[in-house]
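Enquirer: with the sequence up front, the predicted model follows.
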Amino acid sequence: MKELHERKDRLEFNKLQKRLRRLTGSAIVDYNMIEDGDKVMVCLSGGKDSYTMLDILMSLQKTAPISFELVAVNMDQKQPGFPEHVLPAYLEQVGVPYHIIERDTYSIVKEVIPEGKTTCGLCSRLRRGTLYGFADEIGATKIALGHHRDDIIETLFLNMFFGGKLKAMPPKLLADDKRNIVIRPLSYCAEEDIAHFAELKGFPIIPCNLCGSQENLQRQVVKDMLQQWERQFPGRTETIFSAIRNVQPSQLADLNLFDFVNLKTNKDASVDDSGTDSCSILSLAPLTDNSVQYVDVLDIH
């Protein structure tokens, strides 16, 4: 019985690992994230996402048709109780070159941000600036961050609900300084899979003691909303992510993305026998709770 369970666990792990490898590899190819000769600076926080990213990139590095270098970088922000020995011990064990950057951003954040307010914004800006500068120092050509599909979707809704902008996290980004390219190899991967993989691998997870749980974070509210949607409508998360990859500027309202001002009719456009111009009709179907659900778009010519 024990052997049967062990075999089942191995099969489950292999299946999960292959899925994460496949999705990460697809994202890297789709967005040309890593090129031959790249030196990829893998930002390691000590959380499940960055551990998984490093593990999968190391695995892909062995079989990739191109040659690229990996170097792990962690930023010790001097949070009280931060276990400084954990990451170096792990990285030496897996044999990855690494650097530990020591910056006391903790004191800055605690001094600037009032007690009880969200610290993540300032903390991430300070961390990002330091990491960008360090990437230049070591000659890194790409900076890899551990954001996954759920992070991208949550950011989309955060920007819509609280920022009035339709934007998320791109899988590949030219940084504001124009000197660094940021990549997110886990962009296609689900957080649930990453969490399970991290548990099975037994990564030495380091919690963030600076921000704590901060249960009232706007991101947590959005996360809870999306998880509720996914429970009620399985597959919705994947559909939302597909929408992020399938943007139609002419169906939005951004004057910078589509020339609405100079939009003209085409008098030579074909019409059907009834004389109805080409248009789109929304087909709606009632739900049991008397609300309305979008069903399909029918193009009528």
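Expert: Thanks, I have it. Residues are numbered from 1 along each chain as shown.
Enquirer: going forward, measure contacts between C-alpha atoms and count neighbours the same way
Expert: OK.
Enquirer: helices of the stretch 101-250 of the chain, start to end?
Expert: Listed in chain order, the helices of the stretch 101-250 of the chain (DSSP state H, counting those that start in this stretch) span 105-112, 120-138, 149-158, 191-201, 218-232, 236-244.
Enquirer: ranking these by burial, who's on top?
Expert: helix 149-158 (a mean of 21; mean count of other C-alpha atoms under 10 Å).
Enquirer: now it and helix 191-201, what's the angle there?
Expert: For helix 149-158 against helix 191-201, the angle by axes from the mean of the first three to the mean of the last three C-alpha atoms, to 10 degrees is 140 degrees.
Enquirer: on that earlier part again, want to throw the helices of the stretch 101-250 of the chain into CSV with distance to residue 183?
Expert: Output for these, formatted as CSV (distance: least, C-alpha to C-alpha, whole Å):
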stretch, distance to residue 183
helix 105-112, 24
helix 120-138, 13
helix 149-158, 13
helix 191-201, 17
helix 218-232, 21
helix 236-244, 17
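Enquirer: number of nearby residues for residue 58?
Expert: Other residues within reach of residue 58, judged by other C-alpha atoms under 10 Å, total 15.
Enquirer: could you count how many residues lie near residue 260?
Expert: Using other C-alpha under 10 Å: residue 260 sits among 12 other residues.
Enquirer: what's near enough to touch the closest residue to residue 37 other than its chain neighbours?
Expert: In this structure, residue 37 finds its nearest non-sequential neighbour in residue 68, 5.0 Å apart by C-alpha to C-alpha, 6 or more residues apart in numbering. For residue 68, the contact set (C-alpha atoms under 8 Å, 6 or more residues apart in numbering) comprises 34, 35, 36, 37, 38, 39, 40, 61.
Enquirer: check it against this one:
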Amino acid sequence: MTHTTTETTVDLSRLPRRARTESLKLNKRLRRLVGQAIQDYRMIEHGDRVMVCLSGGKDSYTMLDILLQLRDKAPVDFEIHAVNLDQKQPGFPEHILPEYLADLDIPYTIIEQDTYSVVKRVIPEGKTMCSLCSRLRRGALYTFAAEHGYTRIALGHHKDDIVATFFLNLFFGGRLAAMPPKLRSDDGRNMVIRPLAYCRERDIASYAEERAFPIIPCTLCGSQDNLQRQQVRRMIADWERSDPSRIEHIFTSLCNVQPSQLADRVLFDFANLGGRNAPDHDWLMPGTASTAE
């Protein structure tokens, strides 16, 4: 199968020489990092039908743009189908994504589902809407992918998202978990991939600005300034000002887990480490209960 190159075009000749060089370097860096992530985790294989979830934000636009560039030169043949979920938010500019995708001349689908009304009805005023909104959105996209035979669901989460999620789970969820670059959905029907897993948000923001993507802001929860995720992001931003390499080190640690150096009794068999086949004993004093579970 042959493909027509559909990457967003930018007139680099209008840029100063140094800016033109930096723009080319940024594009090359993002393509290299996305390609490396795809290869490391075998995100896309020959014959895959990839459903690229497009929200209208900088991350998903960049993901689609880079995947289209890589598809044209990839060592395997795969399809790309862009999908947007229109959640019926008041004032949502419904024309922007269809016009953008039509100009790219790629297959796309706009799913219409009024999750906005559901969230507004269920969540009290002033409370965090993100959890329910994400769950409803994920359910609609996963169902569409399974019903239409897409073998991969591509989401636009990047390295900063992965690190932030790790700290959210650590501080507020009591567990060591993040966003894996590749994931089988809980119902087993879908394979989720995050091609931007190795990319930094600052590079994506610069790329989106250069490409002049028609960004659509989220008006449902964008004004909720006290969300836990935003608190974590402010913490990470403070760290980066003092040590720009800290996020890279944290992400590297997520890729280099040593179960024997933690305390998870399921993940590592501490009970039988150095044991001499002695019978188990109840070390709890009468009337006490374990608090380690």
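Expert: Sure, I can see it. Here the structure is a predicted model, which means the values were calculated and not measured.
Enquirer: the residue nearest to residue 37 of structure 1 -> structure 2?
Expert: Here residue 68 of structure 1 is matched to residue 78 in structure 2, going by TM-score structural alignment.
Enquirer: from residue 143 of structure 2, how far off is that match?
Expert: Residue 78 of structure 2 sits 21 Å away from residue 143 of structure 2, going by C-alpha to C-alpha, to the nearest Å.
Enquirer: and the strands in structure 2?
Expert: Shown for structure 2, the strands assigned by DSSP state E span residues 49-53, 79-86, 108-112, 152-154, 182-184, 191-193.
Enquirer: go through the ones you listed and pick out the most buried.
Expert: Comparing these by mean neighbour count (mean count of other C-alpha under 10 Å), strand 152-154 comes out on top with a mean of 26.
Enquirer: what's the average distance of that strand to structure 1?
Expert: Strand 152-154 of structure 2, aligned to structure 1 and superposed, deviates on average by 0.2 Å (mean C-alpha distance after the TM-score superposition for structure 1).
Enquirer: which other helices and strands does that strand contact?
Expert: strand 49-53, strand 191-193 (3 or more C-alpha pairs under 8 Å, 6 or more residues apart in numbering; DSSP states H and E).
Enquirer: make it 10 Å
Expert: Counting contacts by 3 or more C-alpha pairs under 10 Å, 6 or more residues apart in numbering; DSSP states H and E, strand 152-154 of structure 2 packs against strand 49-53, helix 58-73, strand 79-86, helix 130-147, strand 182-184, strand 191-193.
Enquirer: mind checking what residue 132 of structure 2 lines up with in structure 1?
Expert: Residue 132 of structure 2 maps onto residue 122 in structure 1, by TM-score structural alignment.
Enquirer: now do the contacts for that match.
Expert: 105, 108, 109, 112, 113, 128 (C-alpha atoms under 10 Å, 6 or more residues apart in numbering).
Enquirer: what do we get in structure 1 for residue 241 of structure 2?
Expert: That one, residue 241 of structure 2, aligns with residue 231 by TM-score structural alignment.
Enquirer: could I get the contacts of residue 68 of structure 1 in TSV, plus columns for distance to residue 88 of structure 1?
Expert: Output for these, formatted as TSV (distance: C-alpha to C-alpha, whole Å):
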residue	distance to residue 88 of structure 1
34	25
35	27
36	28
37	26
38	23
39	20
40	18
61	21
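Enquirer: what's the closest of those to residue 189 of structure 1?
Expert: residue 34 (17.3 Å; C-alpha to C-alpha).
Enquirer: now the closest one: closest residue in space that isn't a chain neighbour?
Expert: Closest to residue 34 of structure 1 by C-alpha to C-alpha, 6+ apart is residue 28, at 6.4 Å.
Enquirer: that neighbour touches residue 189, doesn't it?
Expert: No. Contact criterion C-alpha atoms under 10 Å: residue 28 of structure 1 and residue 189 do not qualify, at 12.0 Å.
Enquirer: what touches both of those two?
Expert: In contact with both residue 28 of structure 1 and residue 189: residue 22, using C-alpha under 10 Å, 6+ apart.
Enquirer: can you count the residues close to residue 47 of structure 1?
Expert: 17.
Enquirer: residues contacting the aligned partner of it in structure 2?
Expert: Applying TM-score structural alignment, one finds that residue 47 of structure 1 aligns to residue 57 in structure 2. Applying C-alpha under 10 Å, 6+ apart, we find residue 57 of structure 2 in contact with 156, 205, 208, 213, 214, 215, 216, 217, 218.
Enquirer: at 8 Å instead, please
Expert: Neighbours of residue 57 of structure 2 in contact, by C-alpha under 8 Å, 6+ apart: 215, 216, 217.
Enquirer: who wins for neighbours among those residues?
Expert: residue 215 (17 neighbours).
Enquirer: test my guess that it contacts residue 56.
Expert: Yes. With contact defined as C-alpha atoms under 8 Å, residue 215 of structure 2 and residue 56 form a contacting pair (5.4 Å).
Enquirer: against residue 263 of structure 1, how distant is residue 293 of structure 1?
Expert: In terms of C-alpha to C-alpha, residue 293 of structure 1 sits 31 Å off from residue 263 of structure 1.
Enquirer: which one of the two is surrounded by more residues?
Expert: residue 293 (11 against 8).
Enquirer: so the more buried one, which of the three states?
Expert: strand (DSSP: H, G, I helix; E, B strand; the rest coil).
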